[in-house]
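Participant: Requesting a structural model of the entry that follows:
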Amino acid sequence: MTSKPRILLVEDDLELGYIIKEYLESKEMTVDIVTDGLEAVSVIITNQPDLVVLDLMLPNLNGIEVCKKVRHEYQGSILMLTASADPFDQVVGLEIGADDFVLKPVEPRILLARIRARLRQPEPKPSNPIIHPTHQDLSYGELNIKKSARQVLIGNHHVALTGPEYDMLLCLVESIGEIQDRDALFHATRGIEYDGKSRMVDVTISQIRQKLAEFGYANSHIKTIRNRGYLFVPE
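Facilitator: As a prediction, the model looks like this:
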């Protein structure tokens, strides 16, 4: 029998914490609650849960700092809870290693869907995998995507994309000339249907543009099509 996923919920609002715990445990998950940021760092590194649900605002150490401290010693998924819809908070969270965001007030069914999607993700690839040439590789000017290695290059420079960033860029490049709406991009990176509320697509696109631009790849290659989505244009 497959063991139940072990979830660590880091949330200082105990009333909300127990509501989430009860709901997730009714869905065959094991949930432990920690209410303090400093304690969370120790518990995450020591216990290595399958997934961490991490509140942004915590006593002693906020969620961003917790994520930063544990990311190099914890390979599981980190899903952050935030009451802020500000894309800047999400950009910072993604940059230091968060895998996804859920806005408060939390809808338990949405949280469950996000958790299940993260638990289905394959193990992360090494940060510098060996490149093996393959007929599936994609190349448009300076942009090269090594699909077998899940690696992106601008010229000879490796672009350090997260898993969701790579998946979203690949979805756009493989659909060259076709507008990809948020539903398609969200599903390509999360494996679940877009809930109409998450800003993850826009935040992830912003991160991709920023990282490609560091190596001189113009933002204009990924165009925003107002009210429709995004489009990859190689030239």
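Participant: Only C-alpha atoms from now on, for both contacts and neighbour counts.
Facilitator: Noted.
Participant: quick one, helices of the chain?
Facilitator: For the chain, the helices defined by DSSP state H cover 14-25, 37-47, 63-70, 87-95, 108-120, 163-174, 182-190, 200-213.
Participant: for these, which one sits closest to residue 57?
Facilitator: helix 63-70 (6.1 Å; CA to CA).
Participant: Here is the second sequence; please produce its structure so I can put it next to the first one:
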Amino acid sequence: MDHHASASSLPSDSQSRWAAEVLLVDDDAPMRQLIIDYLARFSLRGEGAANGTEMRQALARTRFDIIILDLMLPGEDGLTLCRWLRKEGTTPILMLTAQSEPTDRIIGLELGADDYMAKPFEPRELVARIQSVLRRTQDNQGVRRGATRTHIRFDGWKLDGIRHQLESPSGMIVPLSNAEVRMLWVFIEHPRQVLSREQLLDATRGRSIEAFDRSIDLQVSRLRQKLGDDPRAPRLIKTVRGEGYLFDAQKIGN
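Facilitator: Prediction:
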């Protein structure tokens, strides 16, 4: 069955029944269609793309709520496409990786992917991960636990949680990934408190993710880089050896 044809033939009044638009980028056509059909059972409208070219064409047609991106693709691989997607915007990315490649998962998270799943996986778990990522994305957009702030200042910096960007004390705009926004909010909400890697993992990605301590370290490293924090003597995000990290901003306010 041609998915693009079936999706475009949907009557306009049925569009409202979809809870979210999902783009699945995977070169395995039978599996792609099976997943798309399964997602529909949970009011998730799926569209398929076999490679980077088809992905860009789909993105030009439709505004997707989440992109499921296979790591192993012909031509441009998943990591290359993840890097491109992060330069273009902040649409959440869930990466599909091989069970035996933890390094690729870590790199994907570092490049800005919001979550990953190792193949093979249960379709119901994929749905749960999609729903979890979408909930966290809503949190980033202001529907956050008991919080209404979307902008906050600290030590001369300004975080814009809507546009996913930082403004430096000199006025330079620094783009952030979804994961970086979440991590920075966690630090800001817990100033001068030691947060363990497990706490950061839980707060930014949820307990469904395997505890990759290294992925948290890499995200902290990227965040320090964007904040201009010297990794050898960090001023804002400090390492507490054997315990975790501490956000040492002196002034936090609206």
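Participant: Export the helices of the first structure as JSON lines, with columns for mean neighbour count and distance to residue 219 of the first structure.
Facilitator: JSON lines is the format used below for these (neighbours: other CA atoms under 10 Å; distance: least, CA to CA, whole Å):
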{"stretch": "helix 14-25", "mean neighbour count": "16", "distance to residue 219 of the first structure": "40"}
{"stretch": "helix 37-47", "mean neighbour count": "18", "distance to residue 219 of the first structure": "37"}
{"stretch": "helix 63-70", "mean neighbour count": "21", "distance to residue 219 of the first structure": "27"}
{"stretch": "helix 87-95", "mean neighbour count": "17", "distance to residue 219 of the first structure": "17"}
{"stretch": "helix 108-120", "mean neighbour count": "16", "distance to residue 219 of the first structure": "29"}
{"stretch": "helix 163-174", "mean neighbour count": "20", "distance to residue 219 of the first structure": "13"}
{"stretch": "helix 182-190", "mean neighbour count": "21", "distance to residue 219 of the first structure": "18"}
{"stretch": "helix 200-213", "mean neighbour count": "20", "distance to residue 219 of the first structure": "5"}
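Participant: Dump the ones you listed to JSON lines, plus distance to residue 151 of the first structure.
Facilitator: Output for the helices of the first structure, formatted as JSON lines (distance: least, CA to CA, whole Å):
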{"stretch": "helix 14-25", "distance to residue 151 of the first structure": "35"}
{"stretch": "helix 37-47", "distance to residue 151 of the first structure": "28"}
{"stretch": "helix 63-70", "distance to residue 151 of the first structure": "23"}
{"stretch": "helix 87-95", "distance to residue 151 of the first structure": "18"}
{"stretch": "helix 108-120", "distance to residue 151 of the first structure": "21"}
{"stretch": "helix 163-174", "distance to residue 151 of the first structure": "8"}
{"stretch": "helix 182-190", "distance to residue 151 of the first structure": "16"}
{"stretch": "helix 200-213", "distance to residue 151 of the first structure": "13"}
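Participant: Quick check: which of these is nearest to residue 56 of the first structure?
Facilitator: When those are ranked by proximity to residue 56 of the first structure (CA to CA), helix 63-70 comes first, at 4.2 Å.
Participant: circling back: and of the helices of the first structure, who's closest to residue 143 of the first structure?
Facilitator: helix 200-213 (9.0 Å).
Participant: re earlier: relative to residue 231 of the first structure, which of the helices of the first structure is closest?
Facilitator: helix 163-174 (6.6 Å).
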